[in-house]
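Engineer: Sequence and predicted structure below; questions after.
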Amino acid sequence: MIVAKNIGKRYGEKQVLEGIDTVIQKHAVTTLIGANGAGKSTLLSVISRLMSGEGEICIDGQAISSFKSSELAKKLSTLRQTNHVGVRLTVRELVSFGRYPHSQEKLTKEDLKIVEQAIGYMEMDRYGDTFIDQLSGGERQRAFIAMIIAQDTEYILLDEPLNNLDMKHSVQIMRLLRTLVDEHGKTVVLVLHDINFAAAYSDYIISLKSGKLLKNGTAEEVITSEELKKVYDMDFTIHEVNGMRLCAYFK
């Protein structure tokens, strides 16, 4: 479980997060939603210790500030919204970096097996020896997600993982994340803009507006016309299709 208490973040005179208290449940998919500038990516970065902030973050009862970087990398993995590689790497080399916290530079047979499995999960088998800069935006995104999967941490934090992806691969990744939670006991935290994906695949939703917490509840509690209007200042209708909640929105 991740517990965040009184989280704040300021850039100069601008307060981008203020007084956020929230809990992220284990073995579940939790999605952060909100309009642009709501503070979703900043909160995810503070929770993952990629960014400093005010307040306290605890993972399984231990302050995140007390973890050595090498220890934290075995427990929590994070995909940023934008990713850049300073050297020319193949897909396989990139994904292999996910094993670094476990084996450093000496990859074992088990490490190599996990790398190939992660590449396979993303349907990137035929791109294993392809350089990252030769891939499309969507293919590159899938390669980075494969690297996170190869890291094999209990907590997986992903900032806009569906960026640049078509519908097929977006569904593929959301289904994979559900499998990681339901069958492998992982805990997944996402930032998503697509409300329908959030509604369909999340157990819990955290809604933010102007750097403040609006609601932390189950998908059924947060994905309602009333709650979504608070988040986006727009009217929504909610439909049930084959047991799945879908949102239609209009001004």
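Structural biologist: Thanks, I have the structure now.

Engineer: switch to C-alpha atoms for all contacts and neighbour counts from now on
Structural biologist: Fine.

Engineer: contacts for the helix or strand containing Leu214?
Structural biologist: Assigned by DSSP states H and E, Leu214 belongs to strand 212-218. Applying C-alpha atoms under 8 Å, 6 or more residues apart in numbering, the contact partners of strand 212-218 are 17-22, 38-39, 203-208, 222, 231.

Engineer: need the next SSE after that strand, C-terminal direction.
Structural biologist: Going down the chain from strand 212-218, the next helix or strand is helix 219-222, by DSSP H and E.

Engineer: Which neighbouring elements make contact with that following helix?
Structural biologist: For helix 219-222, the packing partners by 3 or more C-alpha pairs under 8 Å, 6 or more residues apart in numbering; DSSP states H and E come out as helix 195-201, strand 204-209.

Engineer: Mind listing residues that contact the longest one?
Structural biologist: With C-alpha under 8 Å, 6+ apart as the test, helix 195-201 has contacts from 29, 31, 33, 174-175, 178, 192, 205, 219-220, 223, 244-247.

Engineer: Go through these and flag which are in strands.
Structural biologist: Using DSSP state E, the subset of the contacts of helix 195-201 located in strands is 29, 31, 33, 205, 244-247.

Engineer: ok, so of the contacts of helix 195-201, who is nearest Ala73?
Structural biologist: Taking C-alpha to C-alpha as the measure, Ala73 lies nearest Val29 of the contacts of helix 195-201, at 19.7 Å.

Engineer: try this one next to it:
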Amino acid sequence: MITLDAVTKTYSAEVSIGPVSAEIARGGITALVGPNGAGKSTVLTMIGRLLGADEGTIEVGGHDIATTRSRTLATVLSILRQENHFVTRLTVRQLVGFGRFPHSRGRLTAEDERHIDAAIDFLDLADLQDRYLDQLSGGQRQRAYVAMVLAQDTEYVLLDEPLNNLDMQHAVQMMRQLRRAADELGRTVVVVLHDVNFAAHYADRILAMQDGQVVEHGAPREIMTDEVLTRVFHTEVQVVEGPHGPLAVYY
């Protein structure tokens, strides 16, 4: 379980996040949704300890992230931010190998290679593993970064807008693979999404944010209502029943 207790982050007198208190259950996929500037990425980054909270506490799997050793925490949670820019020219396999650093400290063992192989196969990258990142399409590159995170072999996986810059086909493929990671690998996936329909279809739980606060938290059918989405996104939304569940229609 991930627990946030009165977590705040203040940037200025006009811009602040929190206090945020929430519990994210172990297992499955939890989607963070909300309008731009709601605080989704900030909260995810604080959970991943890439950004320090000004107040409050965050625990991941029983570990207080403020006091747990970095090496220990890196075996519990992994995080992929939006800014995935490596200045060094890397192959897909080299990139995925970085996910093993918390375990290998740079000296890959046979066990590390096994995890790298598994992550590459899981993301269907075997035919691309010797290609350089700058030779890949945006969708292929994004899959490589997610493979790196999965190779880290942590129970908790945090992903900040992994569908960014993906077309519809590749966005669907990515969400299917994250669903498989939760179901087949037993990972707890927490993902920031802009598209609430993707959240409704693939996530087990949705945490909706607005103006730096958590305003709704529940199963997709609890969040996917006209009233809730209209209030969260500040625009009129109608929820209709599609062939595979509720869909939000924006006006």
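Structural biologist: Arrived safely, thanks for sending. All figures in this text were calculated on a predicted structure; none of them were measured in a lab.

Engineer: TM-score of the superposition?
Structural biologist: Once superposed, chain against chain, the TM-score is 0.94 (TM-score structural alignment, normalised by the length of the first structure); 250 aligned residues with a C-alpha RMSD of 1.5 Å.

Engineer: re the thing from before, where in the second structure does the strand holding Leu214 of the first structure fall?
Structural biologist: Alignment of strand 212-218 of the first structure against the second structure: residues 213-219, by TM-score structural alignment.

Engineer: Just the helices from the stretch 101-250 of the second structure, written as ranges.
Structural biologist: Ranges of helices within the stretch 101-250 of the second structure are 101-104, 110-122, 138-151, 168-184, 196-202, 220-223, 226-233, based on DSSP state H, counting those that start in this stretch.

Engineer: any chance of the ones you listed in JSON lines, with mean neighbour count and distance to Thr68 of the second structure too?
Structural biologist: Output for those, formatted as JSON lines (neighbours: other C-alpha atoms under 10 Å; distance: least, C-alpha to C-alpha, whole Å):
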{"stretch": "helix 101-104", "mean neighbour count": "16", "distance to Thr68 of the second structure": "14"}
{"stretch": "helix 110-122", "mean neighbour count": "18", "distance to Thr68 of the second structure": "24"}
{"stretch": "helix 138-151", "mean neighbour count": "23", "distance to Thr68 of the second structure": "20"}
{"stretch": "helix 168-184", "mean neighbour count": "17", "distance to Thr68 of the second structure": "25"}
{"stretch": "helix 196-202", "mean neighbour count": "19", "distance to Thr68 of the second structure": "31"}
{"stretch": "helix 220-223", "mean neighbour count": "18", "distance to Thr68 of the second structure": "33"}
{"stretch": "helix 226-233", "mean neighbour count": "17", "distance to Thr68 of the second structure": "34"}
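
Engineer: Make CSV from those helices and add distance to Ile65 of the second structure to it.
Structural biologist: CSV is the format used below for these (distance: least, C-alpha to C-alpha, whole Å):
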stretch, distance to Ile65 of the second structure
helix 101-104, 16
helix 110-122, 25
helix 138-151, 18
helix 168-184, 22
helix 196-202, 27
helix 220-223, 28
helix 226-233, 29
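
Engineer: closest to Arg93 of the second structure out of those helices?
Structural biologist: Closest to Arg93 of the second structure of the helices of the stretch 101-250 of the second structure, according to C-alpha to C-alpha: helix 110-122, at 7.5 Å.

Engineer: Superposed on the first structure, what's the mean shift for the closest one?
Structural biologist: When the first structure is overlaid, helix 110-122 of the second structure sits 2.1 Å from its aligned residues on average, using mean C-alpha distance after the TM-score superposition for the first structure.

Engineer: whereabouts in the first structure does that helix align?
Structural biologist: Going by TM-score structural alignment: helix 110-122 of the second structure matches residues 109-121.

Engineer: starting at the chain centroid, how far to the matching stretch?
Structural biologist: How far stretch 109-121 of the first structure lies from its chain's middle: 21 Å, per C-alpha atoms, centre = their mean, to the nearest Å.

Engineer: try stretch 16-23 of the first structure
Structural biologist: In terms of C-alpha atoms, centre = their mean, the centre of stretch 16-23 of the first structure is found 18 Å from the chain centre.

Engineer: cool, stretch 33-48 of the second structure as well?
Structural biologist: Distance of stretch 33-48 of the second structure from its chain centroid, counting by C-alpha atoms, centre = their mean, is 10 Å.
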